[in-house]
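J.: when you get a sec, could you give me coordinates for this:
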Amino acid sequence: MPLWHVYHPVGAYDAQQKREFAADVTGLYTGFGLPAFYVVTLFHEVPEESFLVGGVPTGGAVRVVVEHIARHATDAAARKLTGEALDRLLAPHTRERGLYCEFHIDETPQDLWMIDGHWPPPPRSEAEQLWARENRPIPY
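T.: Model prediction:
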């Protein structure tokens, strides 16, 4: 599952902008065959006095923490491509809107993850493809 935490200034995104941002995030992962319901995007509004960069309050920064569980980058080249893809995805929602942006990716072991009481199927398996088509966990 990709889990995105987007920490942002109060009022930086309205409801429609959040939906568009989350749709772009979801589209990135479904493009690689992941079920849409794997993708969770959480928006956290942070008041300027509680969002400090370099010890200084800021009202123009976005910090994104991405947790990858369903897929992991296997080598340095894959990690670089992943980072560049996320940077391209973020640009129209951050830098192109005049917001400073920083992100990082954590990778959680796949065997420490369950969905609605089910162990997720192996990557790229028939069962995972079924989950993607049905957009829900199904016993396999």
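
J.: please make it C-alpha for all contacts and neighbour counts, starting now.
T.: Fine.

J.: hang on, isn't P109 packed against A73?
T.: No: counting by C-alpha atoms under 8 Å, P109 sits too far from A73 to count as a contact (12.0 Å).

J.: so who does H93 touch?
T.: Neighbour list for H93: F21 [criterion: C-alpha atoms under 8 Å, 6 or more residues apart in numbering].

J.: what about Q16, neighbour count?
T.: 9 (other C-alpha atoms under 10 Å).

J.: helices and strands around the helix or strand hosting it, which ones?
T.: Per DSSP states H and E: Q16 is located in helix 15-30. Applying 3 or more C-alpha pairs under 8 Å, 6 or more residues apart in numbering; DSSP states H and E, we find helix 15-30 packed against strand 40-46.

J.: let's compare: structure for the following, please.
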Amino acid sequence: MPLWQIHHPAGVYSEADKRDFAGDITANYTAVGLPAFYVVVLFHEITASNLYVGGQPADDAVRIVVSHLARHLDDPERRKQMTERLDATLHPYTRDRGLHWEFHVDESPRDLWMIAGLWPPGPGTDAEKAWAAANKPLPY
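T.: Sure, this is the predicted structure:
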């Protein structure tokens, strides 16, 4: 499960922007076989008086925290490629709007994660493929 928490200035994203942004994020993960319902994106509007960068109020900064549970990458080159791919996904919603942006990815152990009372199936298994096809958790 990737969980994205996007902290952003109030009003910087319209409802359509949020749908598009969440859709682009989800596409990154479904492209590698994850079920779409694994991807959760939370938008947190922050007023300028509550967001500081370098000790100064920032009304142009977006801070993103990504938690990965479903997949972990051990190979440094693959980690770099994934991070660069995620950064490129952010560009239309950050760089191209003149915003300052920063993100990081945490990886949480899979054995500390459940969905609807079920342990998610292993990566690439038939059960995971069934979950992706149904776009919901299924007993297996």
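
J.: give the buried residues for the helix holding Q16 of the first structure.
T.: Neighbour-count burial for helix 15-30 of the first structure, counted by 16 or more other C-alpha atoms under 10 Å, picks out 18, 21-22, 25-26, 28-30.

J.: between strand 40-46 and it, find me the angle.
T.: 140 degrees (axes from the mean of the first three to the mean of the last three C-alpha atoms, to 10 degrees).

J.: for the closest residue in space to S49 of the second structure that isn't next to it in sequence, give its distance to W113 of the second structure.
T.: Beyond its immediate neighbours in the sequence, the residue positioned closest to S49 of the second structure (C-alpha to C-alpha, 6 or more residues apart in numbering) is P57, lying 6.0 Å away. Using C-alpha to C-alpha, to the nearest Å, one obtains 36 Å as the distance from P57 of the second structure to W113 of the second structure.

J.: A36 of the second structure now?
T.: 17 Å.

J.: again with Y52 of the second structure
T.: In terms of C-alpha to C-alpha, Y52 of the second structure sits 32 Å off from W113 of the second structure.

J.: check G124 of the second structure too.
T.: For G124 of the second structure relative to W113 of the second structure (C-alpha to C-alpha), the value is 17 Å.

J.: what about these two, which has more around it?
T.: Counted by other C-alpha under 10 Å, G124 of the second structure and W113 do not tie: W113 has more neighbours, with 14 against 11.

J.: the first structure: helices as residue ranges?
T.: 15-30, 76-90, 126-134 (DSSP state H).

J.: including distance to E45 of the first structure, could those go into TSV?
T.: Shown next, in TSV, are those (distance: least, C-alpha to C-alpha, whole Å):
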stretch	distance to E45 of the first structure
helix 15-30	12
helix 76-90	17
helix 126-134	31
